[in-house]
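Chemist: 3D, please:
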Amino acid sequence: MAPRVPLIVPSVLPADAARLGAEVEDLCAAGADRIQWDVMDGVFVPNLTFGPDVIAAARRHSSVGFEAHLMVVEPDALLARYVDAGCELVIVHAETATHLHRTLHRIRELGARSGVALNPHTPVSVIENVLDETDLVLAMTVNPGFGGQSYIPAVEAKVRRLRAMIDASGLPIEIEVDGGITDGTIAGAAAAGADVFISGSWLYAYPGGKADGVQLLRDRAAAALTPVTADLGRR
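Modeler: Here you go, the predicted model:
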């Protein structure tokens, strides 16, 4: 198995909305591998956040890729808008995509990479038959909708099952974790099998600044990344 390299992906959810372009530039300068936009519709999750026009306006300020995490009840109607806005990766929730295989395929047709997110209670078995259309699986380590929540350690068992499933498939699918990722929790997620790590509230509050925070997260994850096996039957 090739060694896995951790990717640190800041979320702009805690950013100053009045200066998003500058916030994006700061995150790029801090060493972000890409930037995540948490898109919330006020229905699937309580909050209402970034529309495609806002993301498109910020795109020219970024030297790294954008990913859109669509926490919305009707993702299919929005896919093209977020790809056109400059999101190279679009993530939909398995809980909201009625025809998940079709939705993931459509994201790729639009020229973006496809991702599927799983809430903490959602079993990995729901994506077993769509791996061929998937570039990334996001295991939520909090319940979606708010920043600053506490990490749910029990999701690490799910990450282990995902890692085993993906390794067995032979497909180059990333495993991302999002929610409560800090210098104290990232090692557990990495050891379980994740290789992409979203950090928002912790990174923005880190007293050493964003660049040192990104590096600390990268170092903690890299130290913990090891090949992981798990029982595929436990789902």
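Chemist: CA only for contacts and neighbour counts going forward, please
Modeler: OK.
Chemist: just checking, what packs against the helix or strand where Ile198 lies?
Modeler: Taking DSSP states H and E as the definition, Ile198 sits inside strand 196-199. For strand 196-199, the packing partners by 3 or more CA pairs under 8 Å, 6 or more residues apart in numbering; DSSP states H and E come out as strand 7-10, strand 174-178.
Chemist: residue ranges for the strands of the chain, please.
Modeler: Secondary structure of the chain (DSSP state E): strands at 7-10, 34-40, 65-71, 87-93, 113-118, 136-140, 174-178, 196-199.
Chemist: this one as well, want them side by side:
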Amino acid sequence: MNDKGKLSASMMCAGLDKLFYFLTEFKEVNLEYLHIDIMDGLFVPNFALGTDYVKSLRRITDISFDYHFLVNNPLEKMTWFDIREGDQVSFHWENNDKIQECIDYLTRLGARKFIAINPETDFHELDEYLSQIDGILIMHTPPGFAGKKLIPKTINKVENLRNHLDSLKLDLEIESDGNITIEHAEILYKKGSNIFVAGTSSLFMNSEKPIKEIISEKRKVIGW
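Modeler: Coordinates of the predicted model:
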């Protein structure tokens, strides 16, 4: 897979004081996704983003949602949110004994199904589910907080995963999340990722540069 890459803006990193500015700019450049991190303080040592916030966000934008459930018992907690047909939803493989049930639930909703894995998780753990999902989200940093450094070995993990999918003749998407700078996005795109979560490392870190300009710069390195 080497089509144009897609961007997913991390709303956890978007300051509320500039939210309408961000959403307006995203809409003008046809941003592909808003990345919605859901954290319960148990699976990771942080809380984000709540049901009321996500419900309000849905009312003020029609940009597609890219949910990322970093929670214990994702099967239950996904039901707390208004997941719609066409939304993209990632749930974690780790600490999850209901992988098939999660896949079945999202299938009934008409959502795009992704399984997320932490930096230390072997992607081969997902082999039995690959034919039932749309993609895999790879964490390049320990999950929970923004601003951490990319773990170098996760770059080759993307390449190895893409080669593995190609060997199985599966055209799944690979989403990269965690310290995705413009430089890292360029490398990971060449290795096989095609969806990139943009947060403090490359989208919201420079208040002096227009968001549209930052997005344009990032898109240039992911096949645009």
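Chemist: related to what we said a few turns ago, nearest approach to Ala223 of structure 1 belongs to which of the strands of structure 1?
Modeler: Ala223 of structure 1 sits nearest to strand 7-10 of all these, at 13.1 Å, using CA to CA.
Chemist: mean shift of that closest one relative to structure 2?
Modeler: Following superposition, strand 7-10 of structure 1 is found to deviate from structure 2 by 0.9 Å on average (mean CA distance after the TM-score superposition for structure 1).
Chemist: and the contacts of that strand?
Modeler: 27, 32-36, 195-200, 203, 214, 217-218 (CA atoms under 8 Å, 6 or more residues apart in numbering).
Chemist: among the residues you listed, who's most crowded?
Modeler: Ser199 (30 neighbours; other CA atoms under 10 Å).
Chemist: mean shift of the top helix by length along structure 2 relative to structure 1?
Modeler: Criterion DSSP state H: the longest helix present in structure 2 is helix 153-167. Following superposition, helix 153-167 of structure 2 is found to deviate from structure 1 by 1.4 Å on average (mean CA distance after the TM-score superposition for structure 1).
Chemist: tell me what angle that helix forms with strand 135-139.
Modeler: Comparing the axes of helix 153-167 of structure 2 and strand 135-139 via axes from the mean of the first three to the mean of the last three CA atoms, to 10 degrees yields an angle of 170 degrees.
Chemist: other SSEs contacting helix 153-167 of structure 2?
Modeler: By 3+ CA pairs under 8 Å, 6+ apart, helix 153-167 of structure 2 packs against helix 182-191.
Chemist: what is the helix it packs on packed up against?
Modeler: Looks like helix 182-191 of structure 2 contacts helix 153-167, helix 211-220 (3+ CA pairs under 8 Å, 6+ apart).
Chemist: next, format the ones you listed as TSV and append distance to Phe81 of structure 2.
Modeler: Shown next, in TSV, are these (distance: least, CA to CA, whole Å):
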stretch	distance to Phe81 of structure 2
helix 153-167	30
helix 211-220	28
